[in-house]
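Trainee: Attaching a predicted model along with its sequence, questions to come.
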Amino acid sequence: MNVSAIDWAAVADGAAAVLVLVGAALCLTASIGLLRFRDVPARLHAATKPQVLGLLLVCLALALSLRTWPVVAAIVPVVLIQLATAPLSAHMIGRAAYRNGTLDERGLYVDELREARETPPAG
């Protein structure tokens, strides 16, 4: 087959379709994990890791499918904001669950916050 005869637009569209399906599957597993997992750390893991990767794959598929610079310029802030806010919000929710006592402390291997909680603040 001649390399110049390859239709690169069709290849990009096929790759975009695969990326959308994989991204949607990751988002679906994230939502199932939120419903099925029982404790806060497992739910936070399900809410952040596959969801962020699924969104990244869908955004990449959108950029591959539309192939214009304005689309890429609109997608980049979405991805950056998602990458910045998902870990931060998960950290804050986990910290609040620890403080409220809704976190199962027996499941923690290392409890780094116990010393900070038991020691009074200096000053």
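Mentor: Looks like it came in fine. Numbers count the residues shown, from 1 in each chain.

Trainee: Please make it C-alpha for all contacts and neighbour counts, starting now.
Mentor: OK.

Trainee: Determine the set of other helices and strands touching the top helix by length along the chain.
Mentor: When the chain is scanned for its longest helix (criterion: DSSP state H), the result is helix 69-100. Under the contact criterion of 3 or more CA pairs under 8 Å, 6 or more residues apart in numbering; DSSP states H and E, helix 69-100 touches helix 40-66.

Trainee: circling back to that earlier point, what residues sit buried inside the longest helix of the chain?
Mentor: Neighbour counts over helix 69-100 (16 or more other CA atoms under 10 Å) mark Val72, Ile75, Val79, Gln82, Leu83, Ala86, Pro87, Ala90, Gly94, Ala97, Tyr98 as buried.

Trainee: and which of these is nearest to Gly23?
Mentor: Among those, Val79 lies closest to Gly23 (CA to CA), at 13.6 Å.

Trainee: Verify the contact between Ile75 and Cys59 for me.
Mentor: Yes: Ile75 is in contact with Cys59 according to CA atoms under 8 Å; the separation is 6.5 Å.

Trainee: Put this next to the previous one:
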Amino acid sequence: MVLILIGALLCLTAAIGLLRFRDVPSRLHAATKPQVLGLILIAIAIGLSLGSWQVTAFLVPIVLIQLATAPLSAHMVGRQAYRNGTIDEQSLLVDELDESRRTPPAAGG
């Protein structure tokens, strides 16, 4: 029950963070980090409480898919927000996507 409660609280904080944070990077952080950890804790709690290999075999792909898709979707949303201009570029420490800061490749290879 403790793991389910902590996992549910982490998922709740992720939802609150999506509503309360103002900029896209903060919202992406709130959407991925606590939500994924909350899901992992809930899956561990279910696996421990039911104690069945069939349940564990069902929960492992769910956790792996979540671990694979959450960073990818956050990356895509963040990059699109950058392209749309909805990210405050002054608050970025490193702007790796700024074309004017890139040096052209050396001629001849």
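Mentor: It's in. On a predicted model such as this, the values are computed, not experimentally measured, just so you know.

Trainee: Mind checking the TM-score on these two?
Mentor: Here the TM-score for the pair of chains, by TM-score structural alignment, normalised by the length of structure 2, is 0.91; 105 aligned residues with a CA RMSD of 1.8 Å.

Trainee: residues in structure 2 matched by the longest helix of structure 1, start to end?
Mentor: Mapped onto structure 2 using TM-score structural alignment, helix 69-100 of structure 1 spans residues 53-84.

Trainee: ok, the residue nearest the centre of structure 2 to Leu93 of structure 2 distance?
Mentor: Per CA atoms, centre = their mean, the C-alpha nearest to the average position across structure 2 is that of Thr32, at 2.3 Å. Computed as CA to CA, to the nearest Å, the Thr32 of structure 2 to Leu93 of structure 2 distance reads 21 Å.

Trainee: So which bit of structure 1 is stretch 22-30 of structure 2 matched to?
Mentor: If you align by TM-score structural alignment, stretch 22-30 of structure 2 falls on residues 38-46 of structure 1.

Trainee: what sits up against the matching stretch?
Mentor: Contacts to stretch 38-46 of structure 1, defined as CA atoms under 8 Å, 6 or more residues apart in numbering, come from residues Thr29, Ala30, Ser31, Gly33, Leu34, Phe37, Ala90, Gly94, Ala97, Thr102, Leu103, Asp104.

Trainee: Let me see the contact set for the fourth one.
Mentor: For Gly33 of structure 1, the contact set (CA under 8 Å, 6+ apart) comprises Ala42, Arg43, Ala46, Ala47.

Trainee: Same list (the residues you listed) but as TSV, adding distance to Val20 of structure 1 and neighbour count.
Mentor: Output for the contacts of Gly33 of structure 1, formatted as TSV (distance: CA to CA, whole Å; neighbours: other CA atoms under 10 Å):
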residue	distance to Val20 of structure 1	neighbour count
Ala42	25	13
Arg43	24	20
Ala46	19	23
Ala47	19	21
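
Trainee: number of nearby residues for the alignment partner in structure 1 of Ala43 of structure 2?
Mentor: Aligned counterpart of Ala43 of structure 2 in structure 1: Cys59 (TM-score structural alignment). The local packing of Cys59 of structure 1 (other CA atoms under 10 Å) involves 23 other residues.

Trainee: Looks like Cys59 of structure 1 contacts Pro77 (just checking).
Mentor: No: counting by CA under 8 Å, Cys59 of structure 1 does not reach Pro77; the two are 10.9 Å apart.

Trainee: just to revisit the earlier point, residue contacts, the match of Ala43 of structure 2?
Mentor: Contacts of Cys59 of structure 1 by CA under 8 Å, 6+ apart are Ile75, Val79.
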